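[1] this one's sequence-less:
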């Protein structure tokens, strides 16, 4: 199988729920932008994978129909916060397995103000087995459930390795500094460590400015086969060199660990598969878009992705190895913390950022000389998707 070519990407500027357009408008704009970038008409698309978390069934058709009534298969995808990357995973499989030559993945989310919540109270919750472990490890509060999960993971890391929680605030400052150069990001004003630490306490080491906000937006990618790219004169600069999607194993639940509950093990398993398949190591990766829904998870992900050895994240941050001039630039877009986190769109927005980086089109946030890039997107419940992109030629 030849690697799937990322022929086009597109996204719209993310925004807050009070300023958003409706999901169908956002999704159409992102999809049109990706098709224009690829130089492909919608009539040539053979499959559509549409990702969203909060929306009625067949919302993907609503978006696709705005571009045309072509009869193309539309598959709706929901895999919690990893939804966008799961749609990309399915699109890649279709291209690599020669089921189609032109496939699009589009992700969108029209979110409500306020923290994430579970919507259905008349049936078993997908988080029940996770909740059972959490209840044995830490007290419950009225904080949002996701903050309790990821705050607990951060607290466990600090206790295990003796890290000063101030490092979580330093990550938030770094994210805003990167976002200042990104016109698609919601929050671009600079922060100081003291401002982050002084913001209202949420749970464990987390303060409000260490938590990503509810965000609305859309992003899309067009994947084509290498043969299609050659026949139609499409630049095949960026390909998906390796990709893995993992779910939880027994190690998530036993022995009890908040770091495992929030996906550190899933992430490590997916990353290891990707490095092996691509034949490269984490030391070869100069730029990463990782899942920083909370700054605690950015820290956990440094080690789960093997960007720094176990227990060394505090030094990694203090030495500036997570930013420009350091070992690897993490979240040049500003990440979920500053760019925003519209759940269905997040993975595809990460894809867009990394494709721009590898093409040399990232403007003032460009990571010079980048030829490979790593993407990490997780969803509680759970799924982790790690993708390696490579610039060829």
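    Structure received. What you see is a predicted model; the values in this text were computed from it and never measured.
[2] hey, let's count contacts and neighbours off CA atoms from now on
    Noted.
[3] where do the strands sit along the chain?
    5-11, 47-51, 74-77, 102-109, 201-203, 206-207, 217-224, 238-246, 287-289, 329-330, 372-379, 383-391 (DSSP state E).
[4] mind checking how far the residue lying farthest from the centre of the chain is from residue 224?
    What lies farthest from the middle of the chain is residue 231; by Cα atoms, centre = their mean that is 32.0 Å. When distance is defined by Cα to Cα, to the nearest Å, residue 231 is 11 Å away from residue 224.
[5] who touches residue 103 in this structure?
    45-49, 91, 94-95, 222-224 (Cα atoms under 8 Å, 6 or more residues apart in numbering).
[6] cool, residue 283 as well?
    residue 307.
[7] once you drop chain neighbours, what's closest to residue 88?
    Of all residues not flanking residue 88 in the chain, residue 105 sits nearest, at 5.5 Å (Cα to Cα, 6 or more residues apart in numbering).
[8] neighbours of residue 384, how many?
    31 (other Cα atoms under 10 Å).
[9] ranges for the helices of this protein?
    Shown for the chain, the helices assigned by DSSP state H span residues 23-38, 59-65, 83-96, 128-137, 145-161, 166-179, 193-198, 226-232, 258-261, 264-278, 295-304, 313-318, 335-338, 343-359.
[10] which neighbouring elements make contact with the last one?
    Packed against helix 343-359, as judged by 3 or more Cα pairs under 8 Å, 6 or more residues apart in numbering; DSSP states H and E, are the following elements: strand 5-11, helix 83-96, strand 102-109, strand 217-224, strand 238-246, strand 287-289, strand 372-379, strand 383-391.
[11] the structure to be compared is supplied as follows:
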């Protein structure tokens, strides 16, 4: 590997994901099976093998230490660094953030970002009762400012943020209902979504009440699934002739809570200040303006969070998110399509995989592969992934005009030429031949016999 200046260009050259599933619904779907599928797809997308991977960052929230090693050893024991990452719901994007840094610093040319989750049915809950909760201050402030109900804690936090937004700016519960309806409608076109049913606004509004304005069809489900992205340096892209698939990750920022988050505001408690700061950094780093963003994968764990996040991402003027909803500027035919994948509400939310699934959707969009859910005339794509506790990762992607001083063709090859099908619009599991085509080398005979 040659030496390169710090802050080198970074490209996504391969993405892959599983279909997101209701926990326990799919047989033979342990985290090792999920990773076998997502990583095989990402490596095949890049036209390379695991032997080229120099480091891996593996995100998950529910699992023992070194699950990353166990998941990846099936591709070969190449002795690369495998770093396990846990950052709540922003875990997948945190793995992506760390992988990009590795390449920017010149420490590697090809790095894998991977996320997976095998979850339990039902709402999220604390796993440890014998130690301080990382959200103890959050719960205390929420209780003092809004009180607490018997509802699960996450919809209370984000539902209260939606209530405050309505109080301050004149939005109503109807705007959150419209967001839920939109995302379910979008997910009907995504074969990877856990839910693909289309619902009317009345059905969204009349589904089971959860907390405040939130109903069940405005809340993300727990899910099983995995996503993967292979990141590469400009030199790697040129050397392996990957210009026909490389999407540039032009800017990225990760932030944590500010003091403002604990001032009693429900909006700030839900992470708005983290998002604002990260968005500022990303737009400054990239030189791209918010009005140039044509598609956003936004962390809509609840419809209320999508509503309050339009402001923070500068997709609309402060306090005007509900006007953006009413105008249709958050869906097809409007200025910016938010969550064409269906978002977390419909696609599902396996915590460690969510950020990598968002990445996959935006890479497919920028390649122009998404068929009926394709956003036209894209210049740039934005990804927002938030975890309470807290952390926000925002990433900005763009189809490059040149790589290594050579112009990139405006029209990329059709995916069918590479895969035999279009993975953006058709879900297929991987077979043994596909898996064996990307492993690094002959593995330990014991492992081979027990795969």
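    That came through fine. What you see is a predicted model; the values in this text were computed from it and never measured.
[12] re earlier: let's have the strands of the first structure in JSON lines, adding distance to residue 359 of the first structure.
    Output for the strands of the first structure, formatted as JSON lines (distance: least, Cα to Cα, whole Å):
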{"stretch": "strand 5-11", "distance to residue 359 of the first structure": "11"}
{"stretch": "strand 47-51", "distance to residue 359 of the first structure": "24"}
{"stretch": "strand 74-77", "distance to residue 359 of the first structure": "28"}
{"stretch": "strand 102-109", "distance to residue 359 of the first structure": "20"}
{"stretch": "strand 201-203", "distance to residue 359 of the first structure": "39"}
{"stretch": "strand 206-207", "distance to residue 359 of the first structure": "36"}
{"stretch": "strand 217-224", "distance to residue 359 of the first structure": "15"}
{"stretch": "strand 238-246", "distance to residue 359 of the first structure": "8"}
{"stretch": "strand 287-289", "distance to residue 359 of the first structure": "13"}
{"stretch": "strand 329-330", "distance to residue 359 of the first structure": "16"}
{"stretch": "strand 372-379", "distance to residue 359 of the first structure": "11"}
{"stretch": "strand 383-391", "distance to residue 359 of the first structure": "7"}
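[13] so which of those is nearest residue 345 of the first structure?
    strand 102-109 (4.1 Å; Cα to Cα).
[14] quick one on the thing from earlier: most packed of the helices of the first structure?
    helix 335-338 (a mean of 31; mean count of other Cα atoms under 10 Å).
[15] onto which residues of the second structure does that one map?
    Across the second structure, the stretch matching helix 335-338 of the first structure (TM-score structural alignment) is residues 343-346.
[16] other residues contacting that stretch?
    Residues outside stretch 343-346 of the second structure that contact it (Cα under 8 Å, 6+ apart): 180, 183-184, 187, 193-196, 217-221, 297-303, 354.
[17] can you find the partner of the residue nearest to residue 88 of the first structure in the second structure?
    That one, residue 105 of the first structure, aligns with residue 113 by TM-score structural alignment.
[18] next, count neighbours for that match.
    29.
[19] returning to what we had before: the residue nearest to residue 88 of the first structure against residue 220, yeah?
    Yes - between residue 105 of the first structure and residue 220 there is a contact at 5.5 Å, judged by Cα atoms under 8 Å.
[20] give me the common contacts of the two.
    residue 348.
[21] residue in the second structure matching residue 155 of the first structure?
    Using TM-score structural alignment, residue 155 of the first structure pairs with residue 163 in the second structure.
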